[in-house]
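> predicted model, plus sequence, below.
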Amino acid sequence: MKKRILAIISATTMVVSMLTGCSESQKEDYASENKKVAITLGMHVANVEEQEPVTADIIKAFEAANPDIVVEVKGNDKDEHVKKMKMAAQADELPDIFWMDASVAPELNEAGLLLDLNGFLKEYSEIGDALADNMKEASQAEDGAQYGLPYQSLVTGIWYNKALFEKCGLELPVNGTTFEELENMVKVFNENGITPIAQGAKDTYSIWAFLIAIERYGYFDKIDTILAGNEKFNNTEFLKFFEKLQILGRDGAFPSNAATMTYFQAKEAFLAEKTAMFDSGMWDAGELDKTMGVNTGFWWGPTFSDSDSPQTVKMKVSSAPLCVSKAVGEDKIKQEAVYKFLAFYYGEEAAKISYEGSIIPSTNYQVEVDLSEKPAFAAIVEALNAETWISPKAQPDLVLKEAVQAQLYDSIYGTMLGNYTPEEALDKIDIVLDQQ
């Protein structure tokens, strides 16, 4: 017997699964005799109620609006979740809907394991209209298959402490603040005994603001050519960017113990007002509202005068996708239930729940929410309202395979910490890319 990867599901769910291939009349008989259809949802956190409360609230609201459907959630920490989803894929035991790392989802699609959601977008056209093009394109295959939809918006940048800027006599950063102005901030903060930017290199993925910065050197103008083998990461423009990382590291922009610090420790240092800025994103808005409140500001990071690429880059892109098992499409009752859930998840009511929980949804619904008690979250909303600032099609790392992604992280932190020269850091990415 195959080992189950997910939690044991209810008898009702097993009955629904066994209905695959049954006649329409049998399915109708089942629907009339059983009040609930169960759908399984695999999540990248161990405790959805505590770690993803907005998602938990959306699920509760969906079940209240659809009493004939129950959503059974099983979560694990991210790395364990991805590992289990890979094992479940091999055993043909994927949950109906599941969060998946953006670098892994395309592989599952290529293996023929995911349901093409173009059918869902056609049936629920209002959802397609509510999702910006970059949100849909992030999980589209070359053949046009829609193998996933964004779990949430991924909004990243630099949080800053207004009080520390004012204490040191510095102007607050704004859209368009330059790298040279950032250099001066670093100098002044160090002179006042304040670490400029909180970074935790032990969690190598925590480089969000610097992923925005590399797009200001034409990342998405080059990456397809690079991945096709016709250009290298070690190119003139990317070298300029890595030289900026080297300058920041050399000038003391980061904690002296950044190499042994985690992302969570970096956040604690920022919350304790030991650092002036913090590389993070939307997910920390709620905590910042509780701790720093009106002293919290948000910024898209510096612009660069030595680049000819557009500088008005913000970051509102698709986070890792929600995917649907292809097996769902073989069961009419299950597919209908899954479609209803997705329609609710990407609907206007869920968008309102998201904003109320300090989460930017992936949809573009205009909902009225009182943000007067949420100054940190309001700062992000204000930054997003800069209409002339444009988001790329994806966060730069999310279009790379896992190994290349990991080396990009290592190369950026390695340059910041002085372990690699800019040239060495870029060459390391090219070596890994050549091995793919």
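Alright, I've got the coordinates. Residues are numbered from 1 along each chain as shown.
> could you use CA atoms for every contact and neighbour count after this?
Fine.
> tell me how far K244 lies from F341.
As for K244, its distance to F341 is 45 Å (criterion: C-alpha to C-alpha, to the nearest Å).
> again with G75
For G75, the distance to F341 equals 18 Å [C-alpha to C-alpha].
> does F242 touch Y420 like I think?
No. The pair F242 / Y420 is not scored as a contact, 10.1 Å apart, by C-alpha atoms under 8 Å.
> so which of those two has more stuff around it?
Regarding F242 and Y420, a neighbour count based on other C-alpha atoms under 10 Å identifies F242 as having more, with 23 against 18.
> what helix or strand is that one on?
Element membership for F242 (DSSP states H and E) is helix 236-250.
> so where do the strands sit in the stretch 251-400 of the chain?
Assigned by DSSP state E, counting those that start in this stretch, the stretch 251-400 of the chain shows strands spanning 275-281, 296-299, 316-318, 321-324.
> more neighbours: K244 and F341, which one.
More crowded of K244 and F341, by other C-alpha under 10 Å: F341, with 22 against 19.
> doesn't F62 make contact with that one?
Yes. The criterion here is C-alpha under 8 Å, and F341 meets it with F62 at 6.9 Å.
> picking up where we left off before, mind checking which of the strands of the stretch 251-400 of the chain is nearest K232?
Nearest of the strands of the stretch 251-400 of the chain to K232, taken as C-alpha to C-alpha: strand 316-318 at 25.0 Å.
> okay, now the one to match up with it:
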Amino acid sequence: MASLSRRLLLTATASALFVTATACGSAVNTADGSSSDGVITLSMHNPDSKTQDPATWQLVQEFNAEHPDMKIKLEGQPVDQHEQRMTIAAQSGTLPEIFWVYDSLAKTMVKSGDLLDLTPILEENGLKAKFAPSMLAGFQQGGMQYGVPYQALITGFYYNKAILDEHRIAVPETFEDLLAAVKKLKAAGVVPIAQGANNSSFSVWAFLTMLDRFGYEAEYPKILSGEARYDNADFLRLYEHVRELAEAGAFPANMNTQTYAQAVASYTAGKAAFLDAGVWEAAKIQQSEVGPSTGFWAGPTFSDGVGEQRLVMNVPSAPFVVSAKVKEDKEKYAAVKAFIQFYYSDAGQKILVDNAQPPVTTYRPQVDSTKNPVFAAVLAEAAKPGWTSPKAQPDLVVSAATASAMYDSFYGVMGGSLSPEEAAGNVQKTIK
């Protein structure tokens, strides 16, 4: 899920939709190996799933091999173009049979009657029992199960143990620990945290988790209803802490000009101590020169935070949804049902795990920590005793405009172009 420009690049997962309908209607790439005359189309948020989302690509290939009479055509575009294209397709009644979409847009489509209720499909063959309730609860509305989780989002900081050991820095636990580590690394000429804002402002996953440590999950429904404001005193304290990190030199000098992919490359080249990312980067990091010395950390706790501090982001990313029109075609409905059953079977979830993605069902993977220590470290952090997860990543429960403003607010404070008050105020302006 790496290009979670996806997700997410899950997620996760991007900027507000400022592309034209013409641009969105073009350049839809069909992934290598998919059927050009598939019974149904799976439309994704990656122009090249084979390299950017190999787990989904492999799942489709294996499904097609096992179901030659139900072949799936796999296609995709960059996330912002994909979102705009799905919006236009919903308006014109030309949605693909199954597709990835941000949850905020999915909820709008539910209100318009564009999506299929997946409850009957989940009730077949005991499929619903394979999910923890939290993995499905976020994609329900008005008694309807309109979506199923595409992948799981586990996010935080990767860290280079060799760099930390060289400078006699313990893996941080608290914000004070992180701030002290940043100052020590900066003084030694080491980039503390790899970040890249250029065309990838969504890459603030660890900071979104910090927002939950200041009460976001309990507060956001009131913020969206107008009972409370985003620029409240609690959230402002977090933004002040982000400014403290920035002033201590936490972020690279070229943060605003480098992309997220370049930030990842700087980490895998051993040029940064920490990387703000998620589980989708585990395989790439494992294969890099820093793989043997990489660990994973859920992020700092805050003495002045709000509510539970022992939080690790381990949530369903944006959902797969199905066009309501599928029910009108028995052949297409059968193909969609078969694919969903396959995707969430143990065999399907094993394909996710084999591609360094955590399962979204109760399937228990066997991960060899000697062969895949980075992926194993991510899973271990997500399952740390006494730690819990929010129900959803903060940007996935608001509109695209608000999510985009949230990303820009963090990068604005990191880069010094916005004060904490301006940053939080800009997010509030998008909430109507």
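That came through, no problem. Nothing here was measured: the structure is a model prediction, and the numbers come from that model.
> so after superposing, what's the score?
Superposed pair, TM-score by TM-score structural alignment, normalised by the length of structure 2: 0.89. Supporting alignment: 402 aligned residues with a C-alpha RMSD of 2.0 Å.
> ok, back up a step: return the distance of the helix holding F242 of structure 1 from the chain's centre.
What separates the centre of helix 236-250 of structure 1 from the centre of its chain is 25 Å, taken as C-alpha atoms, centre = their mean, to the nearest Å.
> which bit of structure 2 covers that helix?
The aligned range for helix 236-250 of structure 1 in structure 2 is 233-247, by TM-score structural alignment.
> need the contact partners of that stretch.
Stretch 233-247 of structure 2 is contacted by residues 179, 182, 210-211, 214-215, 251, 305-306, 410, 413-416, 420-421, 424 when judged by C-alpha atoms under 8 Å, 6 or more residues apart in numbering.
> check the mean deviation of that stretch from structure 1.
Averaged over the aligned pairs, stretch 233-247 of structure 2 sits 1.0 Å from structure 1 after superposition, using mean C-alpha distance after the TM-score superposition for structure 1.
> pull out the buried positions in that stretch.
Using 16 or more other C-alpha atoms under 10 Å as the test for burial, stretch 233-247 of structure 2 gives 234-239, 241-243, 245-246.
> and V306 of structure 2, what is it in contact with?
For V306 of structure 2, the contact set (C-alpha under 8 Å, 6+ apart) comprises 213-215, 234.
> nearest spatial neighbour of it, chain-adjacent residues omitted?
Spatial nearest neighbour of V306 of structure 2, excluding adjacent residues (C-alpha to C-alpha, 6 or more residues apart in numbering): F214 at 4.4 Å.
> give me the neighbour count for the aligned residue in structure 1 for the one you found.
Aligning on TM-score structural alignment places F214 of structure 2 opposite Y217 in structure 1. Neighbour count of Y217 of structure 1, defined by other C-alpha under 10 Å: 24.
> what sits up against stretch 335-352 of structure 1?
Stretch 335-352 of structure 1 is contacted by residues 37, 39, 58, 62, 69, 96-97, 120, 124, 127, 328-329, 360-363, 365, 367-369 when judged by C-alpha under 8 Å, 6+ apart.
> in structure 2, what residues pair with it?
The aligned range for stretch 335-352 of structure 1 is 333-350, by TM-score structural alignment.
> next: stretch 44-56 of structure 1.
Across structure 2, the stretch matching stretch 44-56 of structure 1 (TM-score structural alignment) is residues 45-57.
> now the matching stretch, how far from the centre of its chain.
15 Å.
> buried sites along it?
For stretch 45-57 of structure 2, the neighbour count (16+ other C-alpha under 10 Å) marks 45-50, 52-57 as buried.
> counterpart of stretch 385-399 of structure 2 in structure 1, which residues?
Residue span in structure 1 matched to stretch 385-399 of structure 2, by TM-score structural alignment: 387-401.
> quick one: neighbours of Q366 of structure 1, just the number.
By other C-alpha under 10 Å, the residues close to Q366 of structure 1 number 10.
> what residue in structure 1 is paired with S201 of structure 2?
Per TM-score structural alignment, S201 of structure 2 is aligned with T204.
> how near is that match to Q405 of structure 1?
From T204 of structure 1 across to Q405 of structure 1, the span is 10 Å (C-alpha to C-alpha).
> cool, E387 of structure 1 as well?
With the distance defined as C-alpha to C-alpha, E387 of structure 1 ends up 30 Å from Q405 of structure 1.
> repeat for S319 of structure 1
Computed as C-alpha to C-alpha, the S319 of structure 1 to Q405 of structure 1 distance reads 15 Å.
> same check on S153 of structure 1?
Note on S153 of structure 1: its distance to Q405 of structure 1, by C-alpha to C-alpha, is 20 Å.
> and the helix or strand hosting Q58 of structure 2, how far from structure 1 on average?
Using DSSP H and E, Q58 of structure 2 sits within helix 54-66. Its matched residues in structure 1 lie on average 1.8 Å from helix 54-66 of structure 2 after superposition (mean C-alpha distance after the TM-score superposition for structure 1).
> ok, and the closest non-adjacent residue to V328 of structure 1?
Using C-alpha to C-alpha, 6+ apart and skipping residues adjacent in sequence, the residue nearest V328 of structure 1 is Q335, 5.3 Å away.
> tally of neighbours for the one you found?
Neighbours around Q335 of structure 1, by other C-alpha under 10 Å: 21.
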